[in-house]
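Student: Got a sequence here, can you model it:
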Amino acid sequence: MAFTASDICKILYVDPFPHVGVFLERGCGADFLINILLTLLGYIPGIIHALYIILKY
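Tutor: A predicted model of the protein is given here:
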């Protein structure tokens, strides 16, 4: 899978707001809600999940 310029922009959004990167990649669905929950439970798990979603899809 190719790494595009839009992926770079999404990754830049992940650092301050992990849920924004997931929303831009997958929309408002289960992945978005899981990321919000992980971010509330701990900031680092939210970032890891967001990076995983962005790099996988």
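Student: switch to C-alpha atoms for all contacts and neighbour counts from now on
Tutor: Will do.
Student: Contacts for stretch 16-23 next, please.
Tutor: When contacts are defined by CA atoms under 8 Å, 6 or more residues apart in numbering, stretch 16-23 is touched by residues 10-11, 13-14, 31-32, 35-36, 39, 46-47, 50, 53-54.
Student: Could you check that stretch and say which residues are buried?
Tutor: Using 16 or more other CA atoms under 10 Å as the test for burial, stretch 16-23 gives 17-23.
Student: One more sequence to fold, the one below, so I can look at both together:
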Amino acid sequence: MIYLVAIICPPLALLFKGKIFQAILNGVLWGISAILFVLSLGFLGGLTFPIWIVTIIWAILTVRGANEQERHQEIVDAIKSNK
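Tutor: The predicted structure follows:
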């Protein structure tokens, strides 16, 4: 479900995972992309799709990394509790 949020609104997915600084930077890029899409400023209008794709890929990779980190921490905690 978080991956769907990352596709629809990448900064929100990063906020859900606690990556506040990355969410702010991603939000700035996402906002620039949205503004350029709405305004379609000549040749700058062609930059909207690549910027939007970059923000989505960034969010998906960050969410995936956070999920893996949580999984690894659970394994470490389980090993420590068995000692």
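Student: before we move on, back to that, of the buried residues of stretch 16-23 of the first structure, which is the nearest to Ser6 of the first structure?
Tutor: Distance to Ser6 of the first structure, by CA to CA, is smallest for Gly21 among the buried residues of stretch 16-23 of the first structure, at 10.4 Å.
Student: Alignment lookup: the closest one to the second structure.
Tutor: Counting by TM-score structural alignment, Gly21 of the first structure corresponds to Ala13 in the second structure.
Student: want to throw the contacts of stretch 16-23 of the first structure into a markdown table with neighbour count and secondary structure?
Tutor: Putting these into a markdown table (neighbours: other CA atoms under 10 Å; DSSP: H, G, I helix; E, B strand; the rest coil) gives the following:
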| residue | neighbour count | secondary structure |
| --- | --- | --- |
| Lys10 | 21 | helix |
| Ile11 | 21 | helix |
| Tyr13 | 17 | helix |
| Val14 | 21 | helix |
| Asp31 | 18 | helix |
| Phe32 | 23 | helix |
| Asn35 | 25 | helix |
| Ile36 | 21 | helix |
| Thr39 | 20 | helix |
| Gly46 | 24 | helix |
| Ile47 | 23 | helix |
| Ala50 | 32 | helix |
| Ile53 | 18 | helix |
| Ile54 | 19 | helix |
